[in-house]
Every structure is written in C-alpha cells, then in structure tokens.
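# Here's my sequence, what's the structure:
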Amino acid sequence: RQGKLVTFGIVPTAPETGFGYIACGAADGHIRQVRGFVEKPSLEVAQGYLASGDYLWNSGMFCFTAGAALAAFREHCPALFAAGEACWAASRGEGSATTEIDADSFAGLEDISIDYAIMEKAANVAVVPASFDWSDIGSWNAMSQLVEPDENNNRAIGETITFASHGCYIHGDDRLIAALGVDDLIVVDTPDALLISHKDHTQDVKKVVQKLKTMGHDSYRLHRTVSRPWGTYTVLEEGDRYKIKRIEVKPGASLSLQMHHHRNEHWIVVSGMARVTNGEKGEFLVHTNESTYIPAGHKHRLENPGVIDLVMIEVQSGEYLGEDDIVRFADNYGR
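Below you'll find the predicted structure:
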C-alpha cells in the first residue's frame, strides 16, 4: 500500500550454494529493507551468510501494486517499458476470451529477469522474512530431496532397478530404468528427452537449453504435448517424412481454417465426433472409427460439435512437417 516493491525471503536453514540470497538492511517491525541481491555464492560465502543472520534465500516471489511495478519499469527500464507498450498495442484479443500477443514485437523484447530489470535497481524494495516450507526446485538435485532415499541413498520416481549404485536420483515416466554400478548420477527420462548428469553439474542444464535454442531445436520451446486454445496435441512418433499426433479438441472448439503446402494428413477419429471442412468436399461429419484424408494444398478445418472431447489420430506425410507450414484463413482465437 505504501508503494514498495516487496519480496519474500526464506529464512535459510543451510548454506545452500544453488540459491540466490537477499542482503537485509534495517528492520521496520517484521519488514526489512533490502541492501541488495546476491547470486549463487560459494560454499564458504554461503556459510558466512548463514552465520550473519542478515541474509535470506531469494524465493523469487514478489508482491506490489500494478502501478508501482509499471513506475519501476518506466524508471529503470524505459526501453523495455516502451517496447512492452508497443507489443501490447500490436496484440489482438478484442471480442475474444484470449489475447494473442504479437509475435514479432514480443520477440524483440529484452530477455531479462524481473530481478535484473527492476528489483536490483529500485530503492523502494522491502523484504518480508517468511518461515513457510519452501524449496527452490530449480535443479534436479533439489527435486531429488523430495524423495525418500533407499539404503544406498538412491532416490527414484517410476519403475527402477539399481545394483551396486549409490547416491543416484532416477526419474522415469514410461519406461523401466536400470542403473548398474554408477554413483551420484541424475537420470531423468521423460517423453521429451533423456538427461544423464553428474550431481555436480545439474545447474548446467540451462547450457543444454541454450545449445538447443542455438540449434533451433523444437524441444527447447515445445513439450511433446502442446496446449492450444482449442485443446492439445501430442507427438507420438516422427521420422523421415512422417509424423503421428494424438489430437484432443474440447467440446465446441475448432481449429483454424488452414492449409499446408508440403504435407498430407490422414485423420482417424478415436472417440467423439468431428465436423470436417475439406476443400471442395465441403463440410461433413466423421464419426468414431471413421477417417478422412486431407491432401496438401486443401483448405481444411477440424471442429468438435459434440459435448465430449474429440480424440483423433493424425498421420502426417510429406517433404516438410514443421509447425510453421500453416496458412490460416480464419481463426476463432485471433491468430
């Protein structure tokens, strides 16, 4: 209410080197001024922070009025503030339940955290020491601490078998994982990717993400299951010139009227009913266990006219199967 930018600091219980810290200043009741923010320290420095009593873990949680935040951005990041205003002005959403952020202007915004942008620069920052249970699950090491260890200090989620292994964290979604004669490894197997790391290098996952981004690899920005305003799609399998998806469309929702230059699509309805628009064939219904074929170059649309979810399998084939091979002619979501 006084216009402060407030953050919540967690009272440290150990000299953690994987967390950021808040340096506290003078106290005003249970609220303290903020002298500064400190990045992940060495063990020796973290031990000094813990002993001093003047440092809190940076939870990354903030509370402020919209007006105070906008004023801080306007003062400390004027270029970012102006670019954000321009992006918002270019975005669409009038008359729709969703707002589609303008992609081109958004891509030009500076990639910066709120800590660097305003919290470390503003003078009106306060911190409330908080004692609720909290952990910065920012690494797989931290995630592993939520799992009870076995007699060899191995921790596991999913179906796992370990022999002569110690101090490992194994996280599996779909498959059996066996670890033989290994120590202090992090193994995370998900539908998207497999990660194998020594415990001392789990903070370097961001380097992998940056490498994927440099390569233009889809996995840095998309999960295997992707949410859309109309529902979801999951990539089940893909290879040279083919891709198989599971598509789920919410009742009453529809995809855009669209066209692809380079791929053909086969649609098989698994459950529910689909209303399909397909080139010169016009509009027709496809029932459970029925299918239809969408040739490249045909305008087409998929809708769910029913009251239950529409689930279908889509088999794509062609010389290019990227998600950017799409021309939209009409869309309910302003894309």
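
# CA atoms for contacts and neighbours, from now on please.
Fine.

# Could you measure from residue 257 over to residue 187?
With distances taken as CA to CA, to the nearest Å, residue 257 is found 42 Å from residue 187.

# Residue 86: what's it in contact with?
If a contact means CA atoms under 8 Å, 6 or more residues apart in numbering, then residue 86 has residue 105 as its contacts.

# Over to residue 183?
When the contact criterion is CA under 8 Å, 6+ apart, the partners of residue 183 are 165-168.

# Before we compare anything, build this one as well:
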Amino acid sequence: MVAVILSGGAGTRLWPVSRELYPKPFMRLPDGQSLLQKALLRAVSIPGVREVLTVTGQEHYFSTKNEYAATELPEGLELSYVVEPLRRNTAPAIALAALHTAQRHGPEAVMLVLSSDQLVDNLAAFVQAVQQAEGAARQGYLVTFGIRPTYPATGFGYIQQGEALGEGVFRVERFVEKPDLETARGYLDQGTFSWNAGIFCFQAGAYLEALKTLSPEVYEAVLRCWESSPKSSPSYIDAASFKAVPNISVDYAVMEKSDRVAVVPAAFGWSDLGSWDATAELVPPDAQGNRIFGDVVLVDAHDTFVQSEGRVVAAIGVEKLVIVDTPDALLVARRDRVQDVKKVVEQLQAKQHQAANRHRTVQRPWGSYTLLEEGPNFTIRRLVVRPGQSQLLQLHHHRSEHWVVVSGTARVVRGEQELWLRTNESINIPAATPHRLSNPGLIDLVIIEVQSGEYLGEDDVVRLETSEELLLESGRGD
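Next up is the predicted model:
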C-alpha cells in the first residue's frame, strides 16, 4: 500500500494562523505537532505502508519537507513528492499520484489517500477501517470513508450506504450535498448516512480507469502533464500543460458517477478542524469554560478561546469570544461568527495585503527568515540556515546587507573572498557584490540581517547559479 497525502489549500477559515503560503496543515496544535505531521504519522501506522507520496503545491513544498524532517519516522520509509505548479483540486492531484504509483508499483497497487488537515483520535479504529477498505479495494472497488454522525451537521456532505459488500463495507447508495438542519436531523435518525470524510482507498489502475471512463477530459489532460514531467522525486509537474487541466474534485469527477463505489462507515474520532470553534475544542476548558493556548491572562471571562503565539494576551469581562494573536495580525470574533473569518481574508486579498498570504516567518529551501522590523530604506530580518544548507550565489543591485552571527558558524562567499564567521562576528555585503551564505556546522546558523538601500523589494535578486530547487524559488527572492 502507498499512502498518499494531499497537502496544500488556501487557508482562509483559520486565519490569521493559517494563510495562503502557510495553510492549515502546518498549524501547530497544543501538543506541539502540526496537522501535517499527524497525517504523516497516521499514514505510517498502517501495516504495509513503505512509501508516503505527498502531492503538494510549489508554494508549500519546502514547508512540507521541513515538517517531515522534524518528524520521527520508521527506518526504511520512502518519502516521495509530486509538486504541482498551481491548484487544480483533488481529482487531478489523485490522478498524478495514481500515475506515480502505477509506474513504480504496478496498476494493482493500493493507494490510501489522506488529507493533510484532518485529525483522528482513535488510531486503532482508523487502522481497522483502512484494512476493511483495502479488502474491497483489492476487489476493484473505489472506497471512501464515512464518519458516523454524532449530531445533525450542516457543514458536511453525506453518504448513504446501501447493501453490505463485506465486513464493515457497503455499496454507496448516493452522495448528498450539505443539507439544511431539518434534513440533517432526518439523516441522523435514519442511521444509514455518514459524513463524507474525504479519505479514499483504491487500486491505482482502478482509479485511472474510472477517471478515463467517467471524466475523460481530466484523464487526458493529466496524462499529458505526466508525460511532460520528470519522473524523479520530487516530480515537478510541467506548468504549461497543467494550466489546461480542469479544476474538479474527485467526488464530482469520479466518485459520484461510478457504480463501483463502496463506503466504510467508521467512528475513529475524526475532525476536519473547519473553524476556530472546532479548534478550541482541542483545549481543555477551565471552570469558566475558557480555553487558552499560549501566554494568556483572563479576568472575569467566560466561554472564550484565546491563542497567543508570543505576546501576553489579556482579556477582561468578555464572554463567548475567539481571540487569536500572531506577530502581525489579531483576530477577535464572537464564537457564533467564526465562519465569517473567510470574509476577512477576502477583504485583505482585495487590498493585496500581505497578511492574507504570508506570515512574518517565511520558509525557504535553506531554512527560514523572519521579518523583525522595516522602515524607509531599511529592513531587519532574522535568518535561520539549517545545518549543511546554503543559499544560492546571488547579488542585489539596489541594497547592501550587513550580517551579524548570533549562533553557529557561517561560511560566506563575498566576491572572490571566502570567509568564516562565528558568534558575534559580522560582515558587510555591498550592493552588486556576488555573495553566498552557508552553514557548514551541525547546529542552526542564526543571522541578524540588516538590509539598506533605496529599493528593498524581494525581486531585487540576480541568481548567479542554478539548482533544482530554483525551479520553485524563481521570482520569490532569497
């Protein structure tokens, strides 16, 4: 079995923590792990999984790699990647994964397709459900997972089960869209409906054949992309041909059209964390019903969720609020209005405000940088270069840079010179001077960088060497 993780998304419902370039899968939960790390650990818990294939976008590829590198994984596990140049929804993403799987392991190989932004509480029940699904998948069924409803939810699609096909597996009678409250109550009373979890299990060849038959335009477009793209890992999908791929979900393209679809209704403590209200439920309440995550002080507060990423947050005399504080954005909302957070993001996007897209900390192939302060003609950033990593040789026409080593050892190329810097040592990089920063050590290299100049835009960079990773970094600065 190959576990496939779909990692990406726009990140609107959990703003300001989730953003375009750092969406929900990368959110840190109270236990310190991200949703993406939990999905990876869930995947490798399935007996027989030796490869985890992640389909992600170019804007999320490096963040995904960093999350995996920080996760303790079993020996012999292979991590592979398919990198999409833009979003085209789940049907094309799964098709790319199926082509990869069929090429490497044959069309009869079974794929378990997981979302990167869901939670599962009962791992043993999840493994049991996967094993039931695998049996049906090996008989040629396209299997989806249903979650036994615990309340009349109106925010999920539903699946109605039909005749039994085996232990714990049923033929799908029909898929239904998100219902109104009265209809949802009826579904709950009937007992044959489950929430659509967006988790799938099928043979690679069975999915490709179904896509070819039921949505031939999607199949042909994805196949052209695959044939035009490198077959290494990461496999960077050809951007020119991928633009022609239809944007469509796997449910619309295949699952709702096929007569070979089965469902495994299960109860393994599933949540898609679709709002801040749902996220708050992960934190135990105090005697007043408040839930806090971070450095928070509450006085005469009730039924309020507060999350702080650094600063002290104090709230006095409030109730039924959600307060989420990040270094560059603050959200305050009534708990019954958290679904409207996406409207805030829409307004920020309309203003082209960077808070809709990125945090002050931005991931790079070599590590990350954090914006500390900026003003007219200057920017101050903290750079973290991981052990063994290096920036590409480059220069800037309009700005000079001053680097101070906070910790670690730096190897710096400046023009024709190669210099070594240690803690509390510094160096100037004049404008138009070729330079490269590397970390030859065993610990993170931390640098405080001061940029000075009349123009400090991220596009003021001239690459003097290339690499495979530059395919993704082109045009995004250093």
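
# Go through the contacts of residue 183 of structure 1 and flag which are in strands.
Secondary structure of those is defined by DSSP state E; no position falls in strands.

# now these: which count as buried?
Neighbour counting by 16 or more other CA atoms under 10 Å classes 165-168 among the contacts of residue 183 of structure 1 as buried.

# tell me which of the residues you listed is nearest to residue 116 of structure 1?
Distance to residue 116 of structure 1 across these (CA to CA) is lowest for residue 168, with 34.5 Å.

# That closest one matches what in structure 2?
Aligned counterpart of residue 168 of structure 1 in structure 2: residue 304 (TM-score structural alignment).

# show me the contacts for its match.
Contact analysis of residue 304 of structure 2 by CA under 8 Å, 6+ apart lists 289-291, 318-323, 335.

# how about a cut-off of 7 Å?
Counting by CA atoms under 7 Å, 6 or more residues apart in numbering, residue 304 of structure 2 makes contact with 289-291, 319-322.

# just residue 51 of structure 1 next, same as before
With contact taken as CA under 7 Å, 6+ apart, residue 51 of structure 1 is in contact with no other residue.

# how about it, secondary structure?
Using DSSP: H, G, I helix; E, B strand; the rest coil, the structure places residue 51 of structure 1 in helix.

# Would you mind measuring from the match of residue 168 of structure 1 to residue 319 of structure 2?
Here residue 304 of structure 2 is placed at a distance of 6 Å from residue 319 of structure 2 (CA to CA).

# circling back: of the contacts of residue 304 of structure 2, which belong to strands?
Cross-referencing those against strands under DSSP E gives 291, 321-322.

# Let's have those residues in JSON lines, adding neighbour count and distance to residue 69 of structure 2.
Converted to JSON lines, those look like this (neighbours: other CA atoms under 10 Å; distance: CA to CA, whole Å):
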{"residue": "291", "neighbour count": "21", "distance to residue 69 of structure 2": "31"}
{"residue": "321", "neighbour count": "22", "distance to residue 69 of structure 2": "36"}
{"residue": "322", "neighbour count": "22", "distance to residue 69 of structure 2": "32"}
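
# Which single one of these is nearest to residue 97 of structure 2?
After measuring those against residue 97 of structure 2 - CA to CA - the closest member comes out as residue 322, at 38.2 Å.

# Tell me which residue of structure 1 lines up with that closest one.
Matched across to structure 1, residue 322 of structure 2 falls on residue 186, judged by TM-score structural alignment.

# hang on, its match packs against residue 201?
No. Distance between residue 186 of structure 1 and residue 201: 9.3 Å, which falls outside the contact criterion (CA atoms under 7 Å).

# Quick one: map residue 229 of structure 1 onto structure 2.
Here residue 229 of structure 1 is matched to residue 365 in structure 2, going by TM-score structural alignment.

# and what of residue 144 of structure 1?
Counting by TM-score structural alignment, which is the criterion used here, residue 144 of structure 1 corresponds to residue 280 in structure 2.

# residues in contact with its match?
Contact partners of residue 280 of structure 2, counting by CA under 7 Å, 6+ apart, are 291, 305.

# What's the separation between it and residue 234 of structure 2?
Using CA to CA, one obtains 36 Å as the distance from residue 280 of structure 2 to residue 234 of structure 2.

# How about the contacts made by the equivalent of residue 254 of structure 2 over in structure 1?
Under the alignment (TM-score structural alignment), residue 254 of structure 2 maps onto residue 118 of structure 1. Residue 118 of structure 1 makes contacts with 72-73, 76, as judged by CA under 7 Å, 6+ apart.

# export the residues you listed to a markdown table and tack on distance to residue 59 of structure 1, secondary structure and neighbour count?
Written out in a markdown table, the entries for those read as follows (distance: CA to CA, whole Å; DSSP: H, G, I helix; E, B strand; the rest coil; neighbours: other CA atoms under 10 Å):
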| residue | distance to residue 59 of structure 1 | secondary structure | neighbour count |
| --- | --- | --- | --- |
| 72 | 20 | helix | 21 |
| 73 | 21 | helix | 21 |
| 76 | 22 | helix | 17 |
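
# from these, which single one is nearest residue 287 of structure 1?
Out of these, the member with the shortest distance to residue 287 of structure 1 (by CA to CA) is residue 73, at 53.1 Å.

# sec struct for the nearest residue to the closest one once chain neighbours are set aside, please.
The spatial neighbour of residue 73 of structure 1 that comes closest, neighbours along the chain excluded (CA to CA, 6 or more residues apart in numbering), is residue 81 at 5.8 Å. State at residue 81 of structure 1, reduced to three classes by three-state DSSP: helix.

# Would you confirm that residue 81 of structure 1 contacts residue 75?
No. Under the contact definition of CA under 7 Å, residue 81 of structure 1 does not touch residue 75, with a separation of 8.8 Å.

# If anything else comes up later, I'll come back, but that's it for now.
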